[in-house]
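Chemist: I'll drop the sequence and a predicted model, then ask my questions.
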Amino acid sequence: MMIDPTRPPATKAGRGPALSPFGLLPFGPLVAAALAATPASGQAAEDGTTAVELAPMTVTARRAEEGAKDVPFGLSVTTGEEIEARRLQTIEDVLRATPGVSVNSSGGPNLYNVSIRGVGALYQMSMDDASVVLNIDGTALTPHYSGLGTLDVERVEVLKGPQGTLFGGNGAAGAINVTTRRPTRELEGYLRGEYGQENQHLVEGAVGGPLTENLSGRVALRSSGSDLWVDDLKTGDPLSKPTDLAFRGSLLWEDFDGTSIFATAERQQVKELTNLLVLMPYRDPPVNDLTPGLFDDNEKTMERYALEIAHDFRDMRLTSTTSVARSDFTGLVAYDRLIQQAMGRGGEYWIVDTSEETVLVQDVRLSSLPEAPVFWVAGINLHHGDRSYDTPRNTYGTGSAVERDFTTRRYAVYGEATVPVAPDWKLTAGLRQAWEEKTYDAVYHGGGMATPDARSLDDAYTTGRIGLSWAVTPETTLHLLASRGYDPGGFSDYSNQPADSVPYKAAVNRSIEAGFKTLSADGRFELAGAVFFNDVKNNHLLSYDPNTYVTNAVNADTRSQGAEIDGTLRLENGLTLSAGLTFIDARIRSDLIGLGAGDVQSGNDVPDVPRWAGRFSVGWVHDLPVRLGSLPQPALNIRADYTHVGARSADPQNSFDLGAYDEIDLHLGVMSGGGELYLWGDNLLDETRDLYGYFSAPLTAYGAPARGRTVGVGFAWQF
């Protein structure tokens, strides 16, 4: 996904040979120079008219406003308009639509392993174990919030490469920066409704505008749901009927002398969404053989309250962000009779997990003003997290219950600057020093006894980056960046006895990136590319044995290298073309012998990372040669998106591959004024897409298929 400069700032099979990214480095300047020679379409045309120049995209990828082209590392941006047109209803949907980003989930509301450029926990060990930071309006969260909806979102920025310098621990692979729409001084809003196959339904709207001379407000609401795409074998009905209700309210006070106060409150509640464990190969349609109604009590509630106070001085901006995020989760995970029988066991087996979490984040920073000749930011940050992860009961009762409590205390100081060092050359340097304390307290029940266990972990670590950028022309920039990322150690959420709760080690990522960015003078053509190399020491691997249900925290070294390119071309006739292609070779570099799920060999592929992934999109807005009475001129609005994801290994043991797939999505609408009626189609090729896969020796594999082909209708109205 490339940036959209039209929006103003406010508003084993099938695998090719390994490729060394350093072999591409000599071609970077040649490509950039060729791109720089592209004629700017903002000049006078043959008929004497002047093409309209589009404003460049402003992002906050470095905690302060700057142009996307000026960010000295790989960056993909998905705008709110694209999110709505492509029906990317959750952050997970956006990530899956971004080449170079991999998501391992079981379709449930709590488990999301996110990797960028082949870097990420091989399996998530705990709710705060992540290699990718999720940041929403300045609030740093962990990826288990990736199920949050994209309600009233202005843009989603995917920051590639280590981001620990400005976003702290858990950013060794990158960061996801979500910006929601703020209130404005004009009355505005929208309403959208959809209905499609499998009872997919959505009603969403937002309204905002001035309340007083200095105060503006905005309210957004979404209600959605569907039938689950996996059926219950006993009844033939959907296994559950998930619903999602989300709300956000915000107030913005401005004194017009450089001071603003932005307050946000939001809440999202998801019911009956379940983790899917489906025997492979899947039946058509996919099924589970379970007791009906087993997931009726599954529920996850996420809340966030934030207060941002900012003041512009003559040469800098002071920003204070205070946020509290809460989540409350109850989920039942079930092995159905089909899986149990394939493993030589009896009937269904299920466990119930519950979790409560509260995270307080305080960030205070000074930064340069937009358009300043020198970009800089410096600040202090504290993060306090308290959570539980309990297993109160399973199929056999409460006799083996486990109660687990965790705390995290993290403090940091940070800074980064990009300064001119010569004509057309800039130096970027950033550093962060963090201190962290974690505790773990648990009680294990079994055999009529309760066994307590308590541990603590202290750590201090440094992250940072240094790089050079060269403005070859006013339109084209080359950059070279070296970074150090860090994922702190911690305690597994899934320990069932004291021996399982030994803390896992911290992971360190040493990364190198070389790339280019070009943006034409009129903003209609843009292209970015990079080659990269990541060397991760002590990456996090959760070893799980499905035969005994025992988990262990393990560390393993990994390495990834690859290349990516992404571009967009906007033509004068309303046609927009965009494409992206990513190659990643990600390998495990450690031998791990004696794991319950099987041995891991050095040289194995990192799971869930395809060698090749790409996309191609076509959008066309064209006036229709008809009139609809007194209504404004109608226009055809067409968007087609093609996505390819190559084969990738299902697990660290490389037991089997998840198949490659191709997906085509379509949006076909007629617009008039601020309204649109449209048809939508998802996964029109009806290809099976695996959300994850796992293997249980000797012959059993299970996973979760994503939803198949569905179509529907919708309407949207903006004012």
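Modeler: That came in fine, so what should we check first?
Chemist: going by C-alpha atoms from here, please, whenever you check contacts or count neighbours.
Modeler: Fine.
Chemist: so the residue nearest to the spatial centre of the chain, which state does it fall into?
Modeler: By Cα atoms, centre = their mean, the mean C-alpha position of the chain lies nearest to residue 95, the distance being 4.4 Å. The assignment at residue 95 comes out as helix when based on DSSP: H, G, I helix; E, B strand; the rest coil.
Chemist: I'd like the distance between it and residue 636.
Modeler: Going from residue 95 to residue 636 by Cα to Cα, to the nearest Å gives 28 Å.
Chemist: next up, the contacts around the residue nearest to the centre of the chain.
Modeler: 101-103 (Cα atoms under 8 Å, 6 or more residues apart in numbering).
Chemist: any idea how far it lies from residue 351?
Modeler: Distance, residue 95 to residue 351, using Cα to Cα: 29 Å.
Chemist: contacts for the lengthiest helix in the chain?
Modeler: Across the chain, the helix with the greatest residue count (assigned by DSSP state H) is helix 27-36. The contact list for helix 27-36 (Cα under 8 Å, 6+ apart) reads 472-473, 475-478, 515-518, 520.
Chemist: so which of those residues is the closest to residue 341?
Modeler: residue 515 (51.7 Å; Cα to Cα).
Chemist: so who does that closest one touch?
Modeler: Counting by Cα under 8 Å, 6+ apart, residue 515 has contacts 28, 73-74, 478-480, 528-531.
Chemist: against that first model, consider the following:
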Amino acid sequence: MTSRNLLLASAAGLALFASPAFADTAADAATGVDTGADQVDADSPSRGDVIIVTARRRQETAQEVPLAISVIRGDSIEATGNFNVVKLQQLAPTLQVYTSNPRNTSVNIRGLGVPFGLTSDGFEQGVGIYVDDVYNSRVAAATFDFLDVDQVEVLRGPQGTLYGKNTTAGAINITTNQPTFDFEGRAELTAGNLNYKQGKAAISGPLSETVAARIAVATTSRRGVYYNTRTQRYINEQDNLGLRGQLLFKPSEDLSITLSGDYSQQDPEGVGTVFVRTGLTQRALNRQYDALVASINAANPGRNYAVPSRNPYDRLTDLDSNLNAGNKIGGASLKVKWDLGAGTLTSISAWRFWDWKPENDRDFTGLSIVAKSQNPSQQNQYSQEFRYNYTSDKVDFVVGLFGFKQRIDTQGTEQQGADASRWSLTGAQAADASILNGLTATNTQFLKSESVALYGQVSYKLTPELTIQPGVRVNYDKKEGFYQRVVTNGAGQVISCSPAPAAGTVLAAQCGVYQPQSTSPSVSDWNFSYDLNVNYKVAPDVLVYATYAKSFKTVGINQNGLPLTTANVPDLSASTVKPESVNHFEIGLKTQFWDRKATFNLSAFLTDIKDFQATVNGGQFGTVRGYLANAEKVRSQGIEADLKIRTSDRFTAYANAAYTDAKYKKFTNAPCPPELSGGTSQAAGATPDYSQPGVPGALSPRACDISGQGLPGVSKYAFSYGAEYNIPVNLLDKEGQIYLGVDGNYRSDWNSNASPSRYTKVEGYALTNFRAGFRGDGFDVFGWVRNAFDVNYLELLQVAPGNVGLIAGQPGDQRTWGGTLKFSF
């Protein structure tokens, strides 16, 4: 038995056998997303639950909060199998999460947040992720499995006043279960097909009259979903371990001090892709994917390379580079809450680390083109927040001070392989493998980031029904970066590309693939943001609200290298990126009716962003994989509706729907999609000609105007639903309920390229999940099937570098099934 299994078995055994008494399991806990029904009569559970949230940095019921919010309970997460941020989008329609690996993960709300594509450390995310009030500065550092989670709040729309510059699109507020002075525990074991195994355990209780502790552990493993014919192994597996410990010191009713520590480790073989399709670019026909493969085969008699399948749903690949997605995340925090009578003072001190060790196959093929691609990173961040909350009959307010410091170090290596010359060069050079074979770019970079903010928000009741809520935040940010790329040839000799080498030489060919660079961008900025909310209680269970927010995302720096000018030198003007300026308008309705058995919430929004920070890619192999640029204006607008009903203790259902229209209102200097790339550039200053997309040999525009086109990664229509019905029974001398549950989600088509392409359109899909089981006092046993109808769908498409027309992707999971056993006391 491995040390991981021993640890889990010990915790699970303690949780199972420490006490024979079991606590109640809420009958509706597994029905997905709660909209915040407010309970009036505790003896009448059919009248709804009290959903307590901290969206406004204080505890209140969700229906009282005048903003669009989805509350997803821990039991709902477990029952529906959505055990991390990536999976969470199946329950919250306006949340989009796309990932090619933990490092390159985009989390967006209403189509806004993180620029879609390869991630850079030099900018802020637009969806803030908080765990127990601690900010996780990089999306990658929040891709851990949910561990002992109480609930997740998805706050939609800018949250800049209370949550900061990183929340122009919204925030994800994760709350874990806290230490208790009553002895309690829980354990959960799950097994399924694909050799899926998951175990969770938590135990909490007093160490003395003033000290309580809680410890939780979770482990997940699953066989990979793609089979690599080259290595004869499954890849994109799950191999996760998580630990969390908390110590609560409560010397009096007025003071509590909580020390928390957590550690998460992911060590899968992955992440890889499969062949999806090819699409013609404007590169010469003999320089596109199929012709290049034929040329390599002709030069290597007997090789006869071909992808193992052109059907992505065969889930076969033949990637030849090492694959790894080693991810270590953890940290510690100290939270002090002091009730001063007139208000509560809170201090949150935190340190977090993130250690990322990847290995990738960046040519997406079994050919040795990019033989090595890895950019390991190490992050340390420190944050301190002081917050004072005051509550009275007429006035509630919160004021706070937030400080943040971060450093990220990255050591990158990218190396060309034996097939690179024939793939990337022409003429006699294409036949000389030694020109590019072993050509290596070694990157060294670091980022230092500092931020400080002062904020406040007031809720003032003009009348018992009418409340105004203004808020302000002042931010100062400073960023310093360093990037250096050293290039060596196959003999290990350092090469220089300045002055520019003569055309047609070996050095010119090498500099066209990897070019040395050294930049040290630095930038600082002050910003003032504010918002105003007006809300009115039309009736005891009907709240209407209107919000205006002026928010921002701070300045960015290009941390992964710079694009080249027409003179083939780094474009220093692209070193920094302007801050985003956000204007947001929203109106909403929050209601309960049918004796509070039903909750219906509705919101409509319009968000305009000036100088939207977008990730773009020039298509080169290694000159720069991706960099930040500003789109002049982006708009996201839409309508969201959330409904939950609980007709009785026997039946609960929910449905959530979203319409999102997210577009580039103006982006006149965007990178061109693959069908308008790869050819000889059109004349400088000429009006771009878009009339020959996908025509080999046609002239390519130097840039494209994509104004009016949709933002990447955004489905216009999204829908999720769930229902559960139960019958009380006696089974095996146990009183309980037999229940049947269903949940599902639908997303319409969306585009997977920063500049929308006809080759990267991802078709819409609908997924359906079922579960059935028996639960009683302190136990729950159920079977489940996810993607029950075995729908074929794609989670992501990627354009291979070099403008060769290759499109790779990641199919979503096929049908999976299994069973879960849960105990609590």
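Modeler: Sure, I can see it. Note that the coordinates shown come from a computational prediction; the quantities given were computed from them, not determined experimentally.
Chemist: that older thread, still contacting in structure 2, which of the contacts of residue 515 of structure 1?
Modeler: For the contacts of residue 515 of structure 1, the subset whose aligned partners also touch in structure 2 (both residues aligned by TM-score structural alignment, their matches' Cα atoms under 8 Å) is 73-74, 478-480, 528-531.
Chemist: now those residues in CSV, with neighbour count?
Modeler: As requested, these are exported to CSV (neighbours: other Cα atoms under 10 Å):
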residue, neighbour count
73, 26
74, 25
478, 25
479, 25
480, 21
528, 24
529, 24
530, 24
531, 26
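Chemist: can you pick out the most distant pair from the residues you listed?
Modeler: 480 and 528 (13.5 Å).
Chemist: and residue 129 of structure 1, what's its match in structure 2?
Modeler: When structure 2 is aligned by TM-score structural alignment, residue 129 of structure 1 is paired with residue 124.
Chemist: quick check: that match touching residue 554?
Modeler: Yes: here residue 124 of structure 2 reaches residue 554: they are 6.9 Å apart, a contact under Cα atoms under 8 Å.
Chemist: give the residues shared as contacts by these two.
Modeler: 165-166.
Chemist: and the strands in the stretch 501-650 of structure 2?
Modeler: Secondary structure of the stretch 501-650 of structure 2 (DSSP state E, counting those that start in this stretch): strands located at 517-519, 522-539, 542-553, 556-557, 576-577, 580-593, 598-616, 627-646.
Chemist: residue 190 of structure 2 is nearest to which of those?
Modeler: strand 627-646 (28.2 Å).
Chemist: beyond that closest one, next helix or strand please.
Modeler: strand 651-666 (DSSP states H and E).
Chemist: what about that next one, how far off from structure 1?
Modeler: For strand 651-666 of structure 2, the mean deviation from structure 1 after alignment is 0.7 Å (mean Cα distance after the TM-score superposition for structure 1).
Chemist: residues contacting the alignment partner in structure 2 of residue 119 of structure 1?
Modeler: Aligned by TM-score structural alignment, residue 119 of structure 1 pairs with residue 112 of structure 2. Neighbour list for residue 112 of structure 2: 126, 168-169, 636 [criterion: Cα under 8 Å, 6+ apart].
Chemist: by neighbours, which of these wins?
Modeler: Counting neighbours by other Cα atoms under 10 Å, residue 168 leads the contacts of residue 112 of structure 2 with 34 neighbours.
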